[in-house]
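Colleague: mind folding the following:
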Amino acid sequence: MDAADITLEASLYQQLDLDSIDAVDLVDLVIKLQQRTGRNIQPEAFKTVRTVDDVVNAIEGLIKS
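Modeller: Sure thing, here's the model as predicted:
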């Protein structure tokens, strides 16, 4: 994947070719974010992400809470 393709507007599924964030990937992401932020994160917070911006906003919301 070319780094230039990763923009805030990029669709995780269509433009970045991620078929879906399956349960294993979602749990892995949440665990890594918990380790980085020191916060308890519920996987449901990431079930609606569709773009890179959605991921950024979800993480910002978790850090601010």
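Colleague: going forward, measure contacts between C-alpha atoms and count neighbours the same way
Modeller: OK.
Colleague: quick one: residue 54 is in a helix?
Modeller: Yes: applying DSSP: H, G, I helix; E, B strand; the rest coil, one finds residue 54 inside a helix.
Colleague: what's the neighbour count on it?
Modeller: Burial of residue 54 is recorded as 18 neighbouring residues (other CA atoms under 10 Å).
Colleague: ok, it to residue 60 distance?
Modeller: For residue 54, the distance to residue 60 equals 10 Å [CA to CA, to the nearest Å].
Colleague: list the contacts for residue 54?
Modeller: Contacts for residue 54 (CA atoms under 8 Å, 6 or more residues apart in numbering) come out as none.
Colleague: for comparison, sequence B:
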Amino acid sequence: MKYPAGPDIEVKLDEHRNGKVMCAIALIENVNDETFKVERLIEYFNGHPDMDRAYGWGMKWIAGKK
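Modeller: All right, here's what the predicted structure looks like:
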């Protein structure tokens, strides 16, 4: 992930966690409706609901299809 105001965010294939199927690689935050901040995370989760709880988004996850 390239971010002009900071270093590239790179995730290497050796940064895995066995048994975890989802990875949050970066957190993008609005700063005063003027710019944004990008933070490298590399946090692994068992799925969308676990990631949601970790970051406190409060979304309701239900099964669906495309």
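Colleague: and the TM-score between them?
Modeller: The TM-score (TM-score structural alignment, normalised by the length of the first structure) is 0.29; 34 aligned residues with a CA RMSD of 4.0 Å.
Colleague: what residues are shared contacts of residue 54 and residue 60 of the first structure?
Modeller: Between them, residue 54 of the first structure and residue 60 share no contacting residue, judged by CA under 8 Å, 6+ apart.
Colleague: just the buried residues of the longest helix seen in the first structure, please?
Modeller: What stands out as the longest helix in the first structure, according to DSSP state H, is helix 23-37. Buried residues in helix 23-37 of the first structure, counted by 16 or more other CA atoms under 10 Å: 26-27, 30-31, 33.
Colleague: possible to save these as JSON lines with distance to residue 64 of the first structure?
Modeller: Converted to JSON lines, these look like this (distance: CA to CA, whole Å):
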{"residue": "26", "distance to residue 64 of the first structure": "21"}
{"residue": "27", "distance to residue 64 of the first structure": "21"}
{"residue": "30", "distance to residue 64 of the first structure": "16"}
{"residue": "31", "distance to residue 64 of the first structure": "18"}
{"residue": "33", "distance to residue 64 of the first structure": "14"}
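Colleague: and residue 23 of the second structure, how many neighbours?
Modeller: 19.
Colleague: element containing it, please.
Modeller: Assessed by DSSP states H and E, residue 23 of the second structure sits inside strand 22-31.
Colleague: packing partners for the first helix or strand past that strand going along the chain?
Modeller: Next along the chain after strand 22-31 of the second structure, taking DSSP H and E as the criterion, comes strand 35-45. Where contact means 3 or more CA pairs under 8 Å, 6 or more residues apart in numbering; DSSP states H and E, strand 35-45 of the second structure is packed against strand 22-31.
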